[in-house]
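Peer 1: Dropping the sequence and predicted coords here.
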Amino acid sequence: MITIAGAGVAGLCVALELARRGHQVTVFEQGESLELNQSSHLAGGMLAPWCEKVSAPEDVVRLGAGAADWWAKVTEVQRTGTLVVAPPRDQAELRQFASRTEQYEQLGDNRIADLEPDLAGRFSKALFFNQECHLDPRQARQDLVRQIEELGGEVRFGEPAPERVDIDCRGGAVDLPELRMVRGEMVMLECPDVTITRTVRLLHPRIPIYLVPRGNGIYMLGATMVESDSWRAISLRSALELLGAAFALHPGFGEASVIETGVGLRPAFPDNLPRIIKRDETYHLNGFYRHGYLLAPAMAQRLADQFEQEQMKCAS
């Protein structure tokens, strides 16, 4: 049996990858439910390697290229692309964004209106990344647990991991060299009067945001990345900036209901890329920064390969 600590997105992806290869896996999660793992629970769920390329290492694109196909075997993936817009006064931000990435189509106002009618007349130019996708992180982790259990694995909630496990994916709960916490804040809105069907990124020099539709008039709104390990509730400044940016995207959000706010601490290494570290007899998978759902599939496959290779060496 392979023991895994942590039922965040990384731990569950590793468990499923190993279970698919015929291994018996047990995942230990100290929290009583999936919702208590804040980083994975509050994530945007964007599978957007080309947008992330603007501020992330090239490895993010390479590792994230197959994420959508991997996830499509687990949960529903919305293959509707990402639309990147900017207010007229911030067109320089849009040009700068375009210069740092690729795999996009430049759109004018008519094409923007075709893709998102509720944004008609609001933006004259946009970038459209038609290969990008998004998923619902909360549903995705439920589906991960279900598939692990269907393959004979076990996820034990409310049970701390034993002192020694084979694989440790507990994020900030583990002391690893150079690992730091990055604070992310989000707001969930209910706004049935606005219909947006794909992830939209609104560029702004101070507070760029992303808006991810969850269906039935529910939208996840996020942006803030703060170098902090504080769990305190969302700050007034962050909430005002997020909500003001949503209003700038579409004034209909002025009538939205705020149904949830949240704060998550995302573990990251200095290069903001995840790492596999073997310490004593335990493999540690950690440091996903803001790319958990995008990079977890590739890193889970890589860790499963290493684990199996090590087992073969020991057997021989």
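Peer 2: Sure, I can see it.
Peer 1: from here on, contacts and neighbour counts on C-alpha atoms
Peer 2: Fine.
Peer 1: residue boundaries of the strands in the stretch 201-316 of the chain?
Peer 2: With DSSP state E, counting those that start in this stretch applied, the stretch 201-316 of the chain shows strands at 209-215, 218-226, 257-268, 275-279, 282-286, listed in chain order.
Peer 1: quick one: contacts of the second one?
Peer 2: Residues lying outside strand 218-226 but in contact with it, judged by Cα atoms under 8 Å, 6 or more residues apart in numbering, are 44, 182-192, 207-214, 238, 242, 246.
Peer 1: for the last one, same thing?
Peer 2: Taking Cα under 8 Å, 6+ apart as the criterion, the residues outside strand 282-286 that touch it are 10, 164-171, 267-268, 274-278, 299, 303.
Peer 1: give me that answer again for 7 Å
Peer 2: 165, 166, 167, 168, 169, 171, 274, 275, 276, 277, 278 (Cα atoms under 7 Å, 6 or more residues apart in numbering).
Peer 1: Of the residues you listed, which is the nearest to residue 91?
Peer 2: Nearest to residue 91 among the contacts of strand 282-286 is residue 274, at 33.0 Å by Cα to Cα.
Peer 1: Use this one as the comparison:
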Amino acid sequence: MPAPSRSITVLGAGILGLWQALILARAGHRVRLVEASEEPFADCASLYAAVMLAPDREAENAPPMLRQLGREGVGLWKGFYPQLKANGSLVVAAARDRGELDRFARRTQGHRLVDAGELANLEPDLHDRFTAALYFPEEAHMPAPAALAFMLAEVQRAGVEIAFGQADAGDGADLVVDCRGLAARDALPDLRGVRGERILIRTREVKLRRPVQLLHPRVPLYVVPWDEGLYMIGATLIESDEAGPMTVRSALELLGGAYAVHPAFSEAEILDLGAAVRPAFPDNVPRALVRDSGRRIYVNGAYRHGFLLAPVLARAVAAYIEDGTASELVVTSGL
């Protein structure tokens, strides 16, 4: 027999909170989504994400379970978001850094090595730029602003009550799902901030269909094609809680890396230089922590995997609320 409908308050309207609100509303619960900022995504680290759904590439530095869960996340996005760009991704390296490409190949799965000829077929604008690449055909990407706007519209369509510019803690609800990121550090002291910086540029001189990750011993980066000639260049990873403007050093490194991918990026317009601080647990794995005798669930630690695992986390939390189903993403110790 299904569990009765509950009154649930979701705190935080980033990618984690949006997915939680949507799945819980579709499960029949009465959901209220509360966001402290007055405008959607005004203070949201999710807006700065490159949104590469890349479980195979992320496996280089992630626990094995994240690869399988990430593949589930890609599948959920493919069945949900019609504008998802499922063109795979490429990993390249300069000829002098071929050892980096070989090392990356050994530490990841789901790819095949392509030579210069096949690379030119996949991305004609990279013709003569690189002698080989790793092609990850099952990966996907999407622009963060469009994806977040779509999610918000779907949450509204599901009947969720949305309150912007509110500091409501959900005290009157049966259950609170807290997705506030670093703002929840008063209750989750092991959270830390990881600063990421990125540059948004526009050019008509380069046409890429899929993300390109450039391996470099010092400054690895990625170039992600959005729409209408827009590209996101990212991203530095700095162990810091500082959310201030991008540094000159980071800008030079990112722009220099983009030039290494294709010299025509040197003529691109710079539209925005931004930085955000993302929450991470010590092991960099996001999870849902059940507290207060099951009345509050903290969904946090998204770090690099927010968009990828948000739908998986939402399903896991919904299953736990429904019948207490445990999973590797739902932690009940200290309940």
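Peer 2: Perfect, thanks for sending it. Only a predicted model underlies this, so the values are computations on that prediction, with no experimental measurement involved.
Peer 1: so what number do they get for TM-score?
Peer 2: Overlay of the two chains. TM-score (TM-score structural alignment, normalised by the length of the first structure): 0.95; 311 aligned residues with a Cα RMSD of 1.4 Å.
Peer 1: circling back to that earlier point, CSV for the strands of the stretch 201-316 of the first structure, including distance to residue 27 of the first structure and mean neighbour count?
Peer 2: Shown next, in CSV, are the strands of the stretch 201-316 of the first structure (distance: least, Cα to Cα, whole Å; neighbours: other Cα atoms under 10 Å):
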stretch, distance to residue 27 of the first structure, mean neighbour count
strand 209-215, 28, 22
strand 218-226, 28, 21
strand 257-268, 20, 20
strand 275-279, 18, 14
strand 282-286, 14, 22
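Peer 1: hang on, the earlier thing: show me which pair in the contacts of strand 282-286 of the first structure is furthest apart.
Peer 2: Top of the distance list for those (Cα to Cα): 165 and 274, 19.4 Å.
Peer 1: between the two, who's got more neighbours?
Peer 2: Of the pair residue 165 of the first structure and residue 274, residue 274 is the one with more neighbours under other Cα atoms under 10 Å, namely 21 against 18.
Peer 1: Name the nearest residue to the residue mapped onto the more buried one from the second structure, ignoring sequence neighbours.
Peer 2: Using TM-score structural alignment, the equivalent of residue 274 of the first structure in the second structure is residue 286. Nearest residue to residue 286 of the second structure, sequence neighbours excluded (Cα to Cα, 6 or more residues apart in numbering): residue 301, at 4.3 Å.
Peer 1: What about the contacts of strand 218-226 of the first structure, which are in helices?
Peer 2: Mapping the contacts of strand 218-226 of the first structure onto helices (DSSP state H) picks out 238, 242, 246.
Peer 1: Which residue in the second structure aligns with the second one?
Peer 2: I take that to be residue 242 of the first structure. Under TM-score structural alignment, residue 242 of the first structure pairs with residue 254 in the second structure.
Peer 1: pretty sure the match of residue 274 of the first structure is touching residue 304, no?
Peer 2: No - taking contacts as Cα atoms under 7 Å, residue 286 of the second structure lies outside contact range of residue 304: 9.2 Å.
Peer 1: buried set for the biggest helix by length in the first structure?
Peer 2: The longest helix of the first structure (DSSP H) is helix 292-315. Buried positions in helix 292-315 of the first structure, judged by neighbour count with 16 or more other Cα atoms under 10 Å: 292-301, 303-304, 307.
Peer 1: and which of these is nearest residue 79 of the first structure?
Peer 2: residue 294 (13.9 Å).
Peer 1: Pull the contacting residues for that closest one.
Peer 2: 47, 64, 67.
Peer 1: From residue 7 of the first structure, how far off is the counterpart of residue 321 of the second structure in the first structure?
Peer 2: Residue 321 of the second structure maps onto residue 307 in the first structure, with residues paired by TM-score structural alignment. Distance, residue 307 of the first structure to residue 7 of the first structure, by Cα to Cα, to the nearest Å: 19 Å.
Peer 1: Setting the sequence-adjacent residues aside, check what's closest to residue 121 of the first structure.
Peer 2: Per Cα to Cα, 6+ apart, closest to residue 121 of the first structure is residue 109, 6.6 Å.
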